[in-house]
Structure formats: structure tokens, C-alpha cells
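J.: Sequence and predicted structure are below.
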Amino acid sequence: MDSMSTAILLLLLALIYLFLTISSKGKGQLPPGPRPLPFLGNLLQLRSQDMLTSLTKLSKKYGSVYTVYLGPRRVVVLSGYQAVKEALVDQGEEFSGRGDYPVFLNFTKGNGIAFSNGDRWKVLRRFSVQILRNFGMGKRSIEERILEESNFLLAELRKTEGEPFDPTFVLSRSVSNIICSVIFGSRFDYEDERLLNIIHLINENFQIMSSPWGELYNIFPSLLDWLPGPHRCLFQNFGRMKDLIARSVRDHQATLDPESPRDFIDCFLTKIAQEKQDPLSHFHMDTLLMTTHNLIFGGTETVGTTLRHAFLVLLKYPKVQARVQEEIDRVVGRERLPALEDRPAMPYTDAVIHEVQRFADVIPMSLPHRVIRDTAFRGFLLPKGTDIITLLNTVHYDPSQFLTPQEFNPEHFLDASQSFKKSPAFMPFSAGRRLCLGESLARMELFLYFTAILQNFSLQPLGAPEDIDLTPISSGLGNLPRPFQLRLRAR
């Protein structure tokens, strides 16, 4: 490179840096943070292979509210229970926007229920919540569907006959069938090609998005669009999933009866037809495809991953497993499956499930939020459109809220009399306006699956319990448990 080219390059870098510096001022009084470099932002202070740890360390230096640059993109990071609660709960409306998440944005283009904003998001959320509630409270309640699916799952688990196996796939198939029955109108046989494809596509994408490649794409999407890597597979999988949903939608269109909707897709197609002449309608075919994808993805991966974390914890702590089983036997017995009405009489089991969710911290940084207007927050002024990262990990591991945050300890959710105790710092489904709309369904699934399995089986490790490693293998979008196998002994 000659001296003239070098000078031009340096001048361009200086202009970029000047632009970043100026843009960080004059648009509000932003929280302090590490000084960014041109284009790279704070990449030198962050590790894409462990973004969560990097951001958590920066919070110890800059406080519970600070500014960081993910490449050229500026975000404000919130750390600890108080800061996150003040934003998402106390100022929930101001922080109700959805921030950029390039891995998903590349696919959704801001459409669908999880990644839309403004009126579209409000309309889609209100509609989806109502439809899901209707199907959950209909002739076959959601609880009945879960109990039915639990029997299919137990039958599959019995087939292992005490031999070592990896529970990932069988759990995913069963959990996915619950949301699929609401979306598509019926459950799938466990060997159905459509269900197997859904599980494969979702599991693979969740792993990629939770890897360093997923984090790198979120920082430099324009650059990585030109480079090879696993992110290419990510977008191919998104496309295949969209095609799979589209085929089902076409089947629904051919047999649709607006007066007798069978499932979520029927209800959405009917709404599209009703508002066909409205130029301002938010109900279109692409919105249906994206919303359906969001619901299936959210309703499959997080519950299945949480149950795998729970298995691993019980393998490591057999005394916890034994106490849960004693409570199940005492309250429910062996003649029927546990039901939701049993939960109030099972405080220890409830505490264990909550502690698994806290300790596993499956979505440790949540999805990014965005302030929808200029917002005063803790002495700073966050300009409209500022993206917000809420470190839910620092909420779940906040020593001011949990006595031994680094340890798995069900006592975090039990009071002195061993009754179940809620914690305001329990936020596995986020909080505020963007609270996961599938929270109630996920809580039901976790309790009913967890108790049905432990009622019928004892979980046995292949090695010594003390050698089991509970630290996750990824800390990007999701905390994934380390791969493991176990044996099931019929009780």
C-alpha cells in the first residue's frame, strides 16, 4: 500500500471515529462506557465466544447502566435486578420496543410477533394472546393436551429399557407437539417427517445462534453476509422452516371453514380475509408465516432446553431428586399423573423447577429491547431508538436477591416454613411489556413433564455425580447444557 492510500485509509478511519464520537453526544446524555474504536466499536473488550461474561465484567467497571458499541452499533446495557426492574417494569412502556437482533432480522425483516414494533406488534400480540387463550380454554384444555402428550413421552422413555441415551431429541419432539397442536390443529406422530424436520431445524439454529458465529453475525451482519460460515446454514434453515409452514398454510386454505376454526392458522387466515380491503391491516400472509415461526421456535426450544438442564441437575444432586419423588408419591401417588391442581401442595418440587430456571438461565441476555421515545433513566437521557440489552443473568445471579446465587439451591424459593416463596428477581421469561406470551404454557409444561417423568422413573448418571459439569457450553442467545447421556430406572 503506497503512502497516499495509507493516508486516505487513516483519514476515513478518523472520520468514522469522529462520527461515532459525535453521534454518541448531542442525542442525549448516555451512560459512560469503554471508548469505542472506529468500525470495531468495543470488540477488543468483548469476546464473541463469551459475550455474556464480557458484558458482565464491563458492568463491574462501569456500573449497572453503561454504553457499549457492538461494532458500529451503540447499545445501553442494564445489569442487576434493580436496574432491569426499573426499566422493564417501572418504565415498561418506554422500554417496550424490540431492538435489532440481526440474526433474526435477516429472516423476519421486522415482521412477526417477536421482532415487530409499534402498532403492528401491539395488534399481533393482542390477537395471538387471545387465540392461544381461546384454544387453551376450549373443549380440550392445554393441560389436557400436555397430560396426553406426557403419556406418549413416557411410552418413548420406557423403550430405552435402562440403556444409556441422550434425552435431547425425545424431549424436543414431545414439547414441540404441544405448540404444534395449537398452531396446526393436531399433534404429530413422533416419527412424522414434518415434526422431525421442525426439531432438527430449531435445534440446529438455536445452537448456531448460541455460538460465537451467532454473536459475530449480530455484531457485523453486513460483513458476514459476504463470508462463508455456519451462519449460512442458519439462514438456509430459516428458509426451510418457512417453506414447511407455508405448505401447512396452503393445506389449511383448501379446507378452511371461517365459522369453525380448528387452530391458530385458521384464525389468522380468517383475520386476513376479514381485513383484506383495509390498507392499514397488519394481517398478511408473510406476517402469518413469521408469527407462526416465532411461536413454534419459542414454544419448542426453551422448554426442552430447560428440561435437559433439570435432568443434569438431578443427576448431580440425587438427594434433590429423591426429595422431589417423595413429595410426588405423598401428594399424587402412582395411580394417576400429576396435575396442575397438585402444584400448591408440592412446594419443594415447585422450588426445584424455579431454581432450575434461575440457575440454568436459558436466555441469559434476553432479546434486545429499545426505547420508543427519549427516556430519562437513572440520571441519563436515552435517545429514542436506543437499543437496550438486559443482562437477565445478572438478575438471576444477583447476590442481593439470592443467598447463594452461584450454587443450585432450591431454598431460594422456599421460606422458613418450607412453603413456596416467589422472588421478584425471577425473570426467565423477561418482564414488562415484552414478557414472553407463552409464559403460562411453558410453566405448565415444565411442571407436568417434570413431575410425570420423576413419578415414573429415577434418573441415573453414567459416572460419578460429582463429576457432572453444570456449566453451559454456550453463552450467546442461549445457555445450552453440555451433551450428556443417562439411564432411566422404572420406579
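T.: Great, that's in hand.
J.: CA atoms for contacts and neighbours, from now on please.
T.: Will do.
J.: Please name every helix or strand in contact with the longest helix seen in the chain.
T.: For the chain, the helix with the greatest residue count under DSSP state H is helix 285-316. In terms of contacts (3 or more C-alpha pairs under 8 Å, 6 or more residues apart in numbering; DSSP states H and E), helix 285-316 is packed against helix 168-184, helix 193-209, helix 230-254, helix 264-274, helix 318-331, helix 347-360, helix 439-456, strand 457-461.
J.: put this beside the first:
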Amino acid sequence: MDSILSVFGSYVNWDVKSLLLFTAVFILTADYIKNRRPGSFPPRPRAFPIVGNLFTVDYNRTHESLTQLAERYGDVYSLRMGQTWIVVLNRFDVLKEALVDQGDVLADRPNLPLLQDMFHGLGVIFSNGKIWKQQRRFALSTLKHFGFGKKSLKPVILEEFSYCAKEFKSHKGKPFDPHLILNNAVSNIICSLVFGHRFEYGDEKFMELMSWFGKGLELEASIWAQLYNSFPLLMRRLPGPHQTVQHIWNSVKDFIRVEVKEHKHNWDPSDNRDYIDCYLSEIQMSKGQADDTFDEENLVVCVFDLFLAGSETTSTTLRWAFLYMVKYPEIQGKRQMQIDTNIPQRSRSYAVIHEIQRMSNIVPLSLPHVTTRDIRLGGYTIPKGVTIIPNLTSVLFDKNEWETPDAFNPGHFLNPEGKFVKRAAFIPFSAGKRACLGENLARIELFLFFTSLMQHFTFSMPAGVKPSMDFRFGITLSPVPYQICVTSR
């Protein structure tokens, strides 16, 4: 009897081993067959089964990793992130061919599970098709009505600068972290357009919101986000930072819902005061139409997009501006002298600001696109449904486009006569149909804030401290936290 049980146990044991072996071979074979690419597909690094190239990239410096891979695999190459294929585009000519010349094919965003779970394809930034076209058109026309990107917004910006300057002066030249002050100041410009009012610098809830932005954008570009997008069924059920980013953005949306509720309570359709009021009117007018994409949930996500995009990028650029001015005090001094003596300053101020934007490289990988049909790029065939990553870093630091790509040199934007010249390869806001809709507002804000700051203050590091130009990688590239001394002039 014992011998029979022994034989049976041995048989079962081998049967389980065989089943596991068969399962493993089947999964690996299916993975290989599913992810085979034709010879015309862009080249790629060797990938692991199942996870692909998820661990090929250094997620603390993703933009640098992708730029280095281009040196080996060319300006158009591919990566397999889990079960998703992406194609990375490098250098100006390639990005122009894709985003401008074939912009219609790349006008959509990919369906990323993490963002889909949070925003459900709504809003302005990550929506597609009819929703995107209607919401972008409405946002641009409505915000322009309230001065968005126009000179008429100049008094609002300069008034906000006066509040910011008062806050800076309160530190009396002692070291402090300018992060949240700048976030609050820049955010108040878009808040005046969207919410119809600004927020005080002592508003604890609003300041908490500002502090979440950087963390949320950092997590969205982390390995956790990539794992979530690659294996959503599993990651939805696991704890981790991918759950934290959802909590952060849901808290921001809750904040916006409170604003919408207050607007509805005081709403007068005959007197639209801001973007939210206009949107509520549009909901009412569009109700019952076949192609209607206007509702309260879309309003919340659209405001979220405008609020975040209109706050984080410009304030982060100004934080980098402070670091470059203290690192190159001779440039800071020259700008102040030109302002003080009324030497025509616009060209040189533009040159310094553009060089700050180039070097700080705020959105290093832009935002992803997806092919809506098969296309040819760089001699390769890219099928429909492949995610496209425009590597803006490869353009802004291309030695073929810039005389001294790795050095801070405002001369990149000046001709021999000292006049400002915008270079074609200067595309920090990306290009094509999905270029940042807030570009004009950002330009006005940066010019007015930067020149006003230079006119009223001198910036320096605390005694014995050298400026660190290191960064935190995320959707945006932000400087590591620092303290600075601001002295009134």
C-alpha cells in the first residue's frame, strides 16, 4: 500500500511540475509571439519577457536615460514597457516631421490606465476626439475673453507681483524656500481667470494644495506609474505610491468641486464672471444636443487641467531662474544695470528668459501621443496604436542646434546686433496640435515676473552655500528644494 501511495505521490508531484513547466513555456511563447515586431519597426534594446524594458530606464533621470539610448539606437527607437510599445523621438527634425508635418496622425493621447482611472478621458490635456476639440476650443475662447495671453492681463500680473514682493520682503534678507510663494503667486493668475478670485499666501488649504502638485507630477512619471499602466488589473489591488498619486489628484478635484458648488450657489447667467461661470452657462445651453460634451464632471477635470498646467510650469521656471541668477551673478548684475539705466531691455530679457527655459527643460519628455494610423517616421513604419514620446531634452541640448548646448548662454537667442532671435529648435512647450495651450500666458507671466524681480531684488545664496543645479524628475523637472536670500534694491 505504501509503495502504491509513493508511486502515486511521485506521479502527482511530476504532474504538477509538468503543469508549471508547460504554463511557463506557454506564457513565454505567447509573450514572444504577441510582441514580435516587423523588421521595419524602430530598433530597440533587448527586452525581458513580460516586463519588457520597464527596468531599462533610470526613473530618477528618465530624460537622460532616453537621450543616451538614442546615441546607440538612433533618433527613432522603441521600448517595450510591459505589454505596451512606445517609440521615442529625438532631435528637432524628427520631432517636427512627427508633431507638425504629420500632426493629424499624432493628435491623440494614449489610453493610460492610471490617468483613465482618475479622469475617465475627460478634460483638455488627456482627452481625445470630440471631447478634446470641444473642450480646447471652449477653453481658449473663454479664457481669451478674460484676457488670457493678452496684454490686458498685465495689470493683474503686476498686482500679484506686488503681493509676492511683499512676501519676499517679509523675510528681511534671511534665507527661505521660495517654492510655495512662487506657486501661490503664479497660481493666482490662472485662479483669477478660472475661479474669479485669488488666494491669500496664508491660506493653509491652498498652500497644502500647492505642495501636492510637485509630488503628484513626480509620482506620475515614476516606475510605479509605469507598472500601473502596464499591469493595471494587478496594480489596482496593490498598495503603493500609485495609490498616493490618485489620492493627491482626487483631493485637488474635491477642492475644485467646492469652488464649482459655490459658483452655482451665486451664479447669475446674465453676468459670467470667470471660466466656471461660462462653463455652467454652456452646460445649460448645450443640454439635449447630440454632440454635447459639457457636464459638471468634465468641468471639474477641465479646471483641474488649467489649474495645474497654469501653476506648476511657470512657477518651476522661476525657481530655476533664481538658481541661474545666483550661479551667474554677472548676468544678474547686467540685467539690473540695464533696467536701472533704461537701456532697451526687452531683447536681452527675452534672451535670458529663453535660456533659462532651455536649460531648465521644464517638461523634458513633453506629454505622450499615440498614432491613429500607420505612419512612416525616420525611415521606419510605426503601426496604429503605438505610444509616441517626444524627447524635448534631445532638442534643447542638441549640439547641432546650439553653439554651447550644456552651458548657460543667453547669446543663443541674440543675433550679432544684439537683437532677440527665437530659434526654431526652442520648443519647451512642444509643437503641433497638442502644443501647450497656455504658452502665450506663460510668456507674459515669465517676462513680467522676471523683469520685476530683477528690478526690485538681488538674489544670493546663504553664506557658504553653493547653488545646486540638481533636479527631481517628474512630468516636470523641478530643482531640489533650496533656500535663497532676497535683498531689496
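T.: That came through fine. Computed from a predicted structure; not experimentally measured.
J.: What TM-score do the two superposed chains give?
T.: Here the TM-score for the pair of chains, by TM-score structural alignment, normalised by the length of structure 2, is 0.92; 474 aligned residues with a C-alpha RMSD of 2.1 Å.
J.: related to what we said a few turns ago, what's the angle between the longest helix of structure 1 and helix 439-456?
T.: For helix 285-316 of structure 1 against helix 439-456, the angle by axes from the mean of the first three to the mean of the last three C-alpha atoms, to 10 degrees is 30 degrees.
J.: Onto which residues of structure 2 does helix 285-316 of structure 1 map?
T.: Aligned by TM-score structural alignment, helix 285-316 of structure 1 corresponds to residues 296-327 of structure 2.
J.: Can you mark which positions in that stretch are buried?
T.: For stretch 296-327 of structure 2, the neighbour count (16 or more other C-alpha atoms under 10 Å) marks 298-327 as buried.
J.: now do stretch 401-410 of structure 1
T.: 401, 402, 405, 408, 409, 410.
J.: May I see those arranged in a markdown table, with secondary structure and distance to residue 201 of structure 1 as well?
T.: A markdown table is the format used below for the buried residues of stretch 401-410 of structure 1 (DSSP: H, G, I helix; E, B strand; the rest coil; distance: C-alpha to C-alpha, whole Å):
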| residue | secondary structure | distance to residue 201 of structure 1 |
| --- | --- | --- |
| 401 | coil | 37 |
| 402 | coil | 36 |
| 405 | coil | 34 |
| 408 | coil | 31 |
| 409 | coil | 34 |
| 410 | helix | 34 |
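J.: quick revisit: average gap between the longest helix of structure 1 and structure 2?
T.: Mean deviation of helix 285-316 of structure 1 relative to structure 2 after superposition (mean C-alpha distance after the TM-score superposition for structure 1): 0.7 Å.
J.: Run the angle between that helix and helix 347-360 for me.
T.: 110 degrees.
J.: List the contacts of stretch 478-489 of structure 2.
T.: Applying C-alpha atoms under 8 Å, 6 or more residues apart in numbering, the contact partners of stretch 478-489 of structure 2 are 168-169, 171-179, 214, 316, 319-320, 362, 455-462, 468-472.
J.: Name only those of those that count as buried.
T.: By 16+ other C-alpha under 10 Å, those give 168, 173, 175, 178-179, 214, 316, 319-320, 362, 455, 457-462, 471-472 as buried.
J.: and the gap between residue 16 of structure 2 and residue 345 of structure 2?
T.: Applying C-alpha to C-alpha, to the nearest Å, the value for residue 16 of structure 2 to residue 345 of structure 2 is 78 Å.
J.: Look at those two and report which has more neighbours.
T.: Shown here are residue 16 of structure 2 and residue 345; by other C-alpha atoms under 10 Å, residue 345 has more neighbours (17 against 12).
J.: if I read this right, that one contacts residue 338, doesn't it?
T.: Yes - if you go by C-alpha atoms under 8 Å, residue 345 of structure 2 and residue 338 touch, sitting 6.3 Å apart.
J.: what's the mean distance for stretch 441-452 of structure 2 versus structure 1?
T.: Averaged out, stretch 441-452 of structure 2 is 0.9 Å away (mean C-alpha distance after the TM-score superposition for structure 1).
J.: Where does that stretch end up in structure 1?
T.: Going by TM-score structural alignment: stretch 441-452 of structure 2 matches residues 441-452.
J.: swap in stretch 116-135 of structure 2?
T.: Counting by TM-score structural alignment, stretch 116-135 of structure 2 corresponds to residues 105-124.
J.: got the buried residues for the matching stretch?
T.: Within stretch 105-124 of structure 1, the residues that count as buried by 16+ other C-alpha under 10 Å are 105, 107-108, 110-117, 120-121, 124.
J.: and it, how far apart are its ends?
T.: 17 Å.
J.: Any idea how far that stretch is from the middle of the chain?
T.: On the basis of C-alpha atoms, centre = their mean, to the nearest Å, the separation between the geometric centre of stretch 105-124 of structure 1 and that of its chain is 16 Å.
J.: What of stretch 53-70 of structure 1?
T.: 22 Å.
J.: just to revisit the earlier point, need the buried residues of stretch 105-124 of structure 1 in JSON lines with secondary structure and distance to residue 92 of structure 1, can you?
T.: JSON lines is the format used below for those (three-state DSSP; distance: C-alpha to C-alpha, whole Å):
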{"residue": "105", "secondary structure": "helix", "distance to residue 92 of structure 1": "23"}
{"residue": "107", "secondary structure": "helix", "distance to residue 92 of structure 1": "27"}
{"residue": "108", "secondary structure": "helix", "distance to residue 92 of structure 1": "24"}
{"residue": "110", "secondary structure": "coil", "distance to residue 92 of structure 1": "21"}
{"residue": "111", "secondary structure": "coil", "distance to residue 92 of structure 1": "22"}
{"residue": "112", "secondary structure": "coil", "distance to residue 92 of structure 1": "21"}
{"residue": "113", "secondary structure": "coil", "distance to residue 92 of structure 1": "18"}
{"residue": "114", "secondary structure": "coil", "distance to residue 92 of structure 1": "16"}
{"residue": "115", "secondary structure": "coil", "distance to residue 92 of structure 1": "17"}
{"residue": "116", "secondary structure": "coil", "distance to residue 92 of structure 1": "17"}
{"residue": "117", "secondary structure": "coil", "distance to residue 92 of structure 1": "14"}
{"residue": "120", "secondary structure": "helix", "distance to residue 92 of structure 1": "18"}
{"residue": "121", "secondary structure": "helix", "distance to residue 92 of structure 1": "15"}
{"residue": "124", "secondary structure": "helix", "distance to residue 92 of structure 1": "18"}
